[in-house]
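*Asks:* For reference, the sequence and a predicted model appear below.
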Amino acid sequence: MRKALLTGAALAALLSAPVAAQVSKQVYQLHQKLLTLDTHLDTPASLDLPGWSIEEEHDVLHDYTQVDLPRMKKGGLDGGFWAIYTSQGPLTIEGFHKARDFAIMRGLSIRNMVAADPANFALATEAKDAAPIAAAGKRVVYMSIENAYPLGEDVSLLDTFYAMGVRVVGFAHFAHNQFADSSTDPSGKPRYGGLSPLGKELLKEMNRLGVVPDASHSSDQVLDDLLALSTTPVLLTHSGCKAVYDHPRNIDDAHLKALAAKGGVIQMNAYGAYLRASKPNPQRQEALKALYGQMREGAKLSAEKRAELLAKRQEIDKLYPDTDRPGFDDFMKHMLHALEVVGPDHVGIGADWDGGGGVVGMEDVADLPKITAALLKAGYSEADVQKIWSGNVLRVLAAAEAAKGK
């Protein structure tokens, strides 16, 4: 699963990254040879931005994006699961069709990224694909779906997305949908008490195809149903620990242990609002809400309009600075707690890059060597760190592949 050691010149070039001052040369080189995968990259949304290129290095403080090819190289990120994310819309035929079309086009954006640069990106569809892709110096592109809403009421549509390359699917997002209860539905009340009957049919189809069930964003009762009904292990692609911060998006220790008992893995989130409570900043929240209303998904932004919105965002940061953002230590508290509860065979990393993830001290993927350094400092072995960075999620994917059709 390892890549070849970097040459002196290559290492020197990468060590010019700012994170190099925060980790030792030895740790940095170890990190670079590990096979590193993040299970929740919302970066496909960036691919459709006017004038934005995955090939160019961007600045998180300027355009707020967190993943591109140069920063992946600096941060030693080999790739991961690139998400087809669709926000929750109305549970109507019109809503389903609109979401389906959007999701298919977003999936094609991912495939086009790979096709446009085969020297640097390669599609992966099986667990065994990741290591040789990384060894060849390319970025690994698995595909996932965040929110199964675009599948409408026809679970056979999953076949289309499977053929496209999707291998992980999450059932719900911020609100209940036709398949499952969300952990954060605005009603505060369950709709089904777990998976809906259609959700159970979708799980059967996922098991048949070899698609990994993702319980992030879904309610605890959905996780209970998945653990009881799935023929394969369950993944939490980007979640945290309720024992560290009691938030509906986080998982309690009992569920962590149940997840691990069935071979599943929790991939640790770096979404600040789920890591700890922060001081209220209502003026900032209102300003951002108004801004985001102008940047709704699916809107065809011109380069000029995007530049205007970015300028507004930068102005908001100046007028109402976020002075109580969670930091890297807050992220590590969740990870170290999960490791203490279920051990290094059942923990991984899914930081929610380009989807709200990122903390003070770990603003984009160039900072990822800090995680390896922190894990080693906490006493975890190189073998443990390799499991956390990719071994565990690849084991879950392999289990889904082995069980398909049974």
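*Replies:* Everything's here; your move. Numbers count the residues shown, from 1 in each chain.
*Asks:* use CA for all of it now, contacts and neighbours both
*Replies:* Fine.
*Asks:* And the contacts of stretch 355-371?
*Replies:* Residues outside stretch 355-371 that contact it (CA atoms under 8 Å, 6 or more residues apart in numbering): 17, 19, 22-23, 27-28, 31, 41-43, 60, 65-67, 71-77, 269-272, 325-328, 331-332, 351-353.
*Asks:* Identify each buried residue in that stretch, please.
*Replies:* Across stretch 355-371, burial judged by 16 or more other CA atoms under 10 Å covers 355-359, 362-371.
*Asks:* Just give me how far the strand or helix carrying residue 291 sits from the chain centre.
*Replies:* Assigned by DSSP states H and E, residue 291 belongs to helix 282-293. Chain-centre distance of helix 282-293: 24 Å, with CA atoms, centre = their mean, to the nearest Å.
*Asks:* and what of stretch 197-214?
*Replies:* That offset, for stretch 197-214, works out to 20 Å (CA atoms, centre = their mean).
*Asks:* In ChimeraX, select just the buried ones from the contacts of stretch 355-371.
*Replies:* Entered in ChimeraX, the line below selects the buried ones among the contacts of stretch 355-371, by 16+ other CA under 10 Å:
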select :19,23,27,28,31,41,42,43,65,66,67,71,72,73,74,75,76,77,269,270,271,272,325,326,327,328,331,332,351,352,353
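*Asks:* Tell me where the chain has strands.
*Replies:* Counting by DSSP state E, the chain has strands at residues 37-41, 79-85, 121-123, 139-146, 166-170, 212-214, 235-239, 265-268, 347-349.
*Asks:* could I get those as JSON lines with distance to residue 202?
*Replies:* Compiled in JSON lines, the strands of the chain are given as follows (distance: least, CA to CA, whole Å):
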{"stretch": "strand 37-41", "distance to residue 202": "21"}
{"stretch": "strand 79-85", "distance to residue 202": "17"}
{"stretch": "strand 121-123", "distance to residue 202": "24"}
{"stretch": "strand 139-146", "distance to residue 202": "13"}
{"stretch": "strand 166-170", "distance to residue 202": "10"}
{"stretch": "strand 212-214", "distance to residue 202": "10"}
{"stretch": "strand 235-239", "distance to residue 202": "16"}
{"stretch": "strand 265-268", "distance to residue 202": "21"}
{"stretch": "strand 347-349", "distance to residue 202": "25"}
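*Asks:* among the ones you listed, which is nearest residue 53?
*Replies:* strand 121-123 (13.6 Å; CA to CA).
*Asks:* here's the one I want to compare it with:
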Amino acid sequence: MRRLLTVLLGSAALLTGVAHAADKKAPEKPAEVPKAIKTLHDGFLTLDTHLDTPEHFARQGWSMIDRHAVAEDGTQVDLPRMKAGGLDGGFFVIYTGQGELTAEGYRKARDFALNRATEIREMVAAHPDQFELAYTAEDAARINKAGKVFVFQSIENSWPIGEDLTLLETFYKTGVRMAGPVHFRNNQFADSSTDPKGKIWHGYSPLGLRWLAEANRLGILVDVSHASDDIVDQSVALSKAPIIASHSGAKAIFDHPRNLDDARIKKIADSGGAICINSVYLKASEQPSPELMAALKALGPLDDEATEAQVKARMVKMAALKAQYTFPPRANFETFMASMLHTLKIAGPKAVCIGADWDGGGGVEGLEDVADLPKITARLKAEGYSDADIQAIWSGNVLRLIAGAQAYAKSVAGK
């Protein structure tokens, strides 16, 4: 159920264009951010809606307060790089890879997800001067003013809820304030946008409709990233509070099921929701050469319980392969911005946000980790967006949605 470390370090990453390898034909990297723009960026309250960094919290030898490097261990988020990139907080993800829809499958998934939620809280508790859990939209500014990183929690894939919707309230009480019903495969609640078997529910299942109603009742922001187009349509129509796509992109830039077409981008925006721009699914993947595939296969799998030292040793071997073979070209900063700018054109700055899928497969040439985030602000300024627009994109829109979900829950409490 863990996201295998090979997502970052092995052939799967290469095939989706996220391996950190030089591309001889890649365009020049974006220029360094001028000091004035960096100062402007640092003045914004910023958040990312999809940080898969909790995947690393239990790794022996890895610490959130140490500075790491993509080239050394594949990670993209830690406290020093958040400070360098002016990232004030975000949604730390409780991710569970889809498994069997059985009582035993649900039990294992539940225990895994509750443990991941515990790991997030333990990380925060271990560093109380640097991090604080956030539960409301107002918490973000308060925690930031205190000089700490605000930590919201979200669920990516509600499979661990099983068929017991009271567990959604259990997760709410742990701090979860955003949840998506489904991931790469269909589950008991909803159809995925990427299940090779196709649709089984044509949107939400009957249980999924109850999941949606319960999320609304609790004040959990509904996330439609990874969900089928039918789910997007039904969520807009049925949710009592505006919804979010926490890490999605524009299908007009790259036609992939994980991306949203213009009609659905506009539908989400017109209903008061927002689309957070992903740094994955930006271009078609190219197959590595047979020789490179053989070399990658020879490395063997990296165990989910690998230590930091073992991960670094794997990265040394990967670096040797990069020196020997030509890796497929990756997406770049310009492609990422094309997805964002297109979405802004369709939805407007009051309906766009940022969820780059850091530590979950995200990152492109020129936007390698969260230390590079000021480049986004620089580009938005160059495109003519106002400071108010950029503040909305960086956090205002998301905080509005959190507040909206909680306002609805308050309005029906006790009824």
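*Replies:* Good, I have the coordinates. This one's a predicted model, so the numbers in the text were calculated from it and none came from an experiment.
*Asks:* what's the TM between chain one and chain two?
*Replies:* Comparison of the two superposed chains (TM-score structural alignment, normalised by the length of the first structure) gives a TM-score of 0.90, and 382 aligned residues with a CA RMSD of 1.9 Å.
*Asks:* what's the closest of the strands of the first structure to residue 280 of the first structure?
*Replies:* strand 235-239 (22.5 Å).
*Asks:* Would you map the helices across the stretch 251-400 of the second structure?
*Replies:* 262-270, 290-299, 308-324, 333-347, 374-382, 387-391, 397-412 (DSSP state H, counting those that start in this stretch).
*Asks:* Buried residues, the second one. List them.
*Replies:* Using 16+ other CA under 10 Å as the burial criterion, the residues of helix 290-299 of the second structure that qualify are 292, 296.
*Asks:* where's the spatially most central residue of the second structure relative to residue 11 of the second structure, distance?
*Replies:* Using CA atoms, centre = their mean, the residue of the second structure that lies closest to the mean C-alpha position is residue 50, 2.5 Å off. From residue 50 of the second structure over to residue 11 of the second structure the distance is 23 Å, taken as CA to CA, to the nearest Å.
*Asks:* again with residue 188 of the second structure
*Replies:* As judged by CA to CA, residue 188 of the second structure and residue 11 of the second structure stand 30 Å apart.
*Asks:* Over to residue 95 of the second structure?
*Replies:* In terms of CA to CA, residue 95 of the second structure sits 21 Å off from residue 11 of the second structure.
*Asks:* now swap in residue 210 of the second structure and tell me
*Replies:* 39 Å.
*Asks:* ok, now residue 269 of the second structure?
*Replies:* 37 Å.
*Asks:* next one: residue 327 of the second structure
*Replies:* Distance of residue 327 of the second structure to residue 11 of the second structure, computed by CA to CA: 11 Å.
*Asks:* Aligned counterpart of residue 186 of the second structure in the first structure, please.
*Replies:* Using TM-score structural alignment, the equivalent of residue 186 of the second structure in the first structure is residue 176.
*Asks:* Give me the neighbour count for the closest residue to its match other than its chain neighbours.
*Replies:* Once flanking residues are discounted, residue 176 of the first structure sits nearest to residue 182: 4.8 Å by CA to CA, 6 or more residues apart in numbering. Neighbours of residue 182 of the first structure under the rule other CA atoms under 10 Å: 33.
*Asks:* pretty sure residue 182 of the first structure contacts residue 170?
*Replies:* No: Residue 182 of the first structure is not in contact with residue 170 according to CA atoms under 8 Å; the separation is 10.7 Å.
*Asks:* what sits in contact with each of these two?
*Replies:* 217, 218.
*Asks:* Show me what residue 32 of the first structure aligns to in the second structure.
*Replies:* Residue 32 of the first structure maps onto residue 42 in the second structure, by TM-score structural alignment.
*Asks:* how much space between its match and residue 359 of the second structure?
*Replies:* Distance from residue 42 of the second structure to residue 359 of the second structure, by CA to CA: 22 Å.
*Asks:* So those two - more neighbours on which side?
*Replies:* Between residue 42 of the second structure and residue 359, counted using other CA under 10 Å, residue 359 has the larger neighbour count: 23 against 18.
*Asks:* Distance check, the corresponding residue of the first structure for that one against residue 201 of the first structure.
*Replies:* Mapped onto the first structure by TM-score structural alignment, residue 359 of the second structure lines up with residue 354. Between residue 354 of the first structure and residue 201 of the first structure the distance is 31 Å, computed by CA to CA.
*Asks:* quick one: terminal-to-terminal distance for stretch 289-305 of the first structure?
*Replies:* 17 Å.
*Asks:* Now do the buried residues in that stretch.
*Replies:* Under the neighbour-count criterion of 16+ other CA under 10 Å, stretch 289-305 of the first structure has 291, 301 buried.
*Asks:* What lies in contact with that stretch?
*Replies:* 49, 50, 51, 87, 102, 309, 312, 313.
*Asks:* Stretch 208-222 of the second structure too?
*Replies:* 165, 168-169, 172, 176-181, 188-190, 235, 239-244, 401-402, 405-410, 412-413.
*Asks:* If we use 7 Å, what do you get?
*Replies:* Stretch 208-222 of the second structure has contacts (CA atoms under 7 Å, 6 or more residues apart in numbering) with 165, 169, 177-180, 189-190, 239-241, 243-244, 402, 405-406, 408-409.
*Asks:* Can I have the buried ones of those residues as a ChimeraX selection?
*Replies:* Those of the contacts of stretch 208-222 of the second structure that count as buried under 16+ other CA under 10 Å are selected in ChimeraX with:
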select :169,177,178,179,180,189,190,239,240,241,243,244,402,405,406,408,409
